[in-house]
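Undergrad: Attaching a predicted model along with its sequence, questions to come.
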Amino acid sequence: MKLVREITVDNFAGGGGASAGYELATGVPVDVAINHDPDAIRMHEVNHPETLHLQEDVWDIDPRDVCAGRPVALNWLSPSCTHHSIAAGGKPKNKQLRAQAWLAVRWAATVRPRVQILENVKEFQSWGPLLKNGQPDPKRKGLTYKTFVNALRRQGYDVETRVLKACDYGAPTGRERFFMAMRRDGRPIVWPEPTHGAPDSPSVRSGKLKPWRTAAEIIDWSIPCPSIFERKKPLAENTLRRIARGIKKFIIDNPNPYIVPPDKVVFIARQFGQSIGHGADEPLGTITAGGMGKCQLVTAFLAQYHNETTGNEARGQTLDRPLMTLDTSNRYALVTSHLVKLRGQNIGQPVTEPLHTITAGGLHHAEVRAFLVAYYGSSVGQTMDSPLGTVTTHDRFGLVTIHGTPYQIVDIGMRMLEPHELFAAQGFPPEYIIDRDATGKRYPKSAQVARCGNSVPPPFAEALIRANLPELCKDVPYKSGHQLELRLI
């Protein structure tokens, strides 16, 4: 006979979001990771080499064989959410994929994990039978879910659920997920207290909580954001329209548009062909050209491309909030607006030329790219070298007033967010490997983004594990009643 420690299992392990959170909390890797996808297993393996990896369908594995008599402290389950989510629209639902959650009952009935945690979309609670056309039966909404919960309780588990937001636990994304906590050891289920909150909330102002981490934190400002007017292949009209609407909503009509920090803006400025320079010790947003006081700055926002926009709708966000929920496609683009401070008709010039004399009719002196964005009809804007469009009683052009100072948009850059930025938004550690597997095989960007969209934000897992399994965690003092379960075999 010998004493054996409890083990932890990550079912539907994917690229390793829950496992990364477990390791952040405990300082050690999960013992077993299970997934049918070889690419997911290989990404998990390169980041968690000490874990036992099982590339199998979760239903083809007998939990008793996996555990070999060892007690299970935690069984984490992240069953497919696609066929529960409303994001799939009117597409038929797959009954088999919706049934993946029943794995929790199988593990409960065979090896009786002390704690199980399941995560999914919040629509999981409406899980019920499907009609013949593959759509949920509205008359039996939630019926299967109730049966599922009752089956767990019959196995001796206490069951509680919550919908949590990742930004409340330190991830710079607003991803919202449903969590079901199940435990059979007689201890209470504990829901972690938020560590972050809205910047204007009383809890943040009083210092009780930290402010939400923002999308701006995960942007790699050193990556070029090329001008949309110098592309070899012009952007589609619908994309230009989205950009125009975003500029109107998030910059022109926004009394406090996001201004790129002074120590970052130089990278963007250089991309627009002006070595205008900027020091981190200079006032926010002020960039001097030749010391002559022609102030310039860069504003930015994220455009979102989940579907076609209609009317005057603009999908996207400013950068002073957590990034919106990610999915398996890269649908976020960074849009930057290069602004120049207006002094009469002065719209600026490159610093590589002697300072020009600016007259009242000085538009022809401008050497920077200029673009006015119109917001009516089908127009998406015009260049400055064409006649000004019809002026109506409403200001419809790209003139921006920031804190009482007028600016004019002289260039616009756009690029899609890179995979490492998206993983950072999910809360993955910066050292997490996302571009290659354990064999050295490189992953294309599309595969990296898909793995990110399917992932559990690690801060979720870390917070839940610290709250419910403190005896496993590092930097957590021992408390009476919280101890590892050891079993004779």
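TA: Nice, I can see it. Residues are numbered from 1 along each chain as shown.
Undergrad: switch to C-alpha atoms for all contacts and neighbour counts from now on
TA: Will do.
Undergrad: number of nearby residues for F428?
TA: 25 (other C-alpha atoms under 10 Å).
Undergrad: excluding its backbone neighbours, what's nearest it?
TA: Using C-alpha to C-alpha, 6 or more residues apart in numbering and skipping the chain neighbours, the partner closest in space to F428 is P458 (6.0 Å).
Undergrad: Repeat that for S337.
TA: I412 (4.6 Å).
Undergrad: Check it against this one:
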Amino acid sequence: MITFVDLFCGGGLGARGAVTAGARPILAVDAWDIATTTYKSNFPSAEVLCSPIEQIDPRGFAGKHRPDVLLTSPECTSHSIARGAKPGCEQSKETAIGIIPWIEAMEPRWLIVENVNRMKKWGRHNELVSTIESYGYTVNDLFLNAADFGVPQSRKRMFLICDRQGSVISREHLISLHKREVKPAHSVIDWSGKYKSRPLYAENRAQATIERAERAIKKLGRKKDFIIVYYGSDYGGGWQSLDIPLRTVTTLDRFGLVTWKDNTPYLRMLQPPELLKAMGVGSKHELPHGNRRDKIKLCGNGVCSPVMEMIFKKIILIESKEMGLAS
């Protein structure tokens, strides 16, 4: 079985995809205790450490853990457009450089680096790629949208998929491995009535929220459900249809569902189980720790499971073919 070490592991959403493909996590590291306890709850056989990776000497684990894959999702806050006009923190960005000692110590055949695509504008991005290549890796630099993998969310991310044996992997290779149709935002909603709404025109409702909703109503007409989108670039007018994939899930509470009772619009925020579904995670994965805000953050920091599933399926397929040739 393919094994992996998971750096910046979060709540294990990416790991869930890897496990679904047939891989096994042996070590996971994250600096946030809610993330590590969530990971441990979902993957109890893995060793899980709560620490910044730069405060750990990976040589101490090299004899114990020799993974096939080093899976990394460095902190993306200072690369992401979701941070708005706030100045980027170079220390946050340089967490990506912190993976190099782990490569040296563990010598995995495969290395995966996931981040927002704007990471390519970082001044040290090319340095990171050339350093990875100096260790003998062929770097496949891919731009993947989770919606292309049957995830009910438009989430575009950079993936560096690196192999010491020189494998060439393309976006088309990965998409061809799955037979999933595009899923709309409608599919993540819990329509049972479990989560209560308030009238849109309730007292103390922010005027900006009213304006977003009224733009949607003007476009769609009355008695048509839709989603209000808070934060981030407002190219969509602050709302979106339920007939297309959800816009990117972030660490903030950004999606409000507008539904109708007779001719009156009601509003509620999407809840963590719905956001987890928007990340493509199946019913096996749970978020048993933390408050509502923590669970939203776990989703926003995560990697969509089906995307990672297809990456690991491709890795397993390549290695299986090599073993077949060798035999």
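TA: It's in. If you're wondering where the values come from, they're calculated on a predicted model, not measured in any experiment.
Undergrad: Just give the TM-score of the two.
TA: TM-score of the superposed chains, computed with TM-score structural alignment, normalised by the length of structure 2, equals 0.90; 324 aligned residues with a C-alpha RMSD of 2.6 Å.
Undergrad: residue in structure 2 matching the residue nearest to F428 of structure 1?
TA: Taking TM-score structural alignment, P458 of structure 1 has S305 as its aligned residue in structure 2.
Undergrad: mind checking what the residue nearest to S337 of structure 1 lines up with in structure 2?
TA: By TM-score structural alignment, I412 of structure 1 lines up with P265.
Undergrad: Have a look at how far, on average, the host helix or strand of its match is from structure 1.
TA: Assigned by DSSP states H and E, P265 of structure 2 belongs to strand 264-269. Between strand 264-269 of structure 2 and the aligned residues of structure 1, the post-superposition mean distance stands at 0.9 Å (mean C-alpha distance after the TM-score superposition for structure 1).
Undergrad: Could you list the buried residues of that strand?
TA: 265-269 (16 or more other C-alpha atoms under 10 Å).
Undergrad: mean shift of the next helix or strand after that strand relative to structure 1?
TA: Tracing the chain C-terminally past strand 264-269 of structure 2 and defining elements by DSSP H and E, one meets helix 272-278 next. Taken over the aligned residues, the distance from helix 272-278 of structure 2 to structure 1 averages 0.4 Å (mean C-alpha distance after the TM-score superposition for structure 1).
Undergrad: Can you list the helices and strands that the helix or strand following helix 272-278 of structure 2 packs against?
TA: Counting by DSSP H and E, the next helix or strand C-terminal to helix 272-278 of structure 2 is helix 292-300. When contacts are defined as 3 or more C-alpha pairs under 8 Å, 6 or more residues apart in numbering; DSSP states H and E, helix 292-300 of structure 2 packs onto helix 272-278.
Undergrad: Next, the buried residues of the helix it packs on.
TA: 272-273, 275-278.
Undergrad: Redo the residues you listed as TSV? Include distance to R198 of structure 2.
TA: Converted to TSV, the buried residues of helix 272-278 of structure 2 look like this (distance: C-alpha to C-alpha, whole Å):
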residue	distance to R198 of structure 2
P272	18
P273	20
L275	20
L276	23
K277	23
A278	23
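Undergrad: Can you tell me what N75 of structure 1 aligns to in structure 2?
TA: So, by TM-score structural alignment, N75 of structure 1 is matched to L70.
Undergrad: nearest residue to the alignment partner in structure 2 of E176 of structure 1 other than its sequence neighbours?
TA: By TM-score structural alignment, E176 of structure 1 lines up with K156 in structure 2. Distances taken as C-alpha to C-alpha, 6+ apart place N145 nearest to K156 of structure 2, at 4.2 Å, with adjacent residues excluded.
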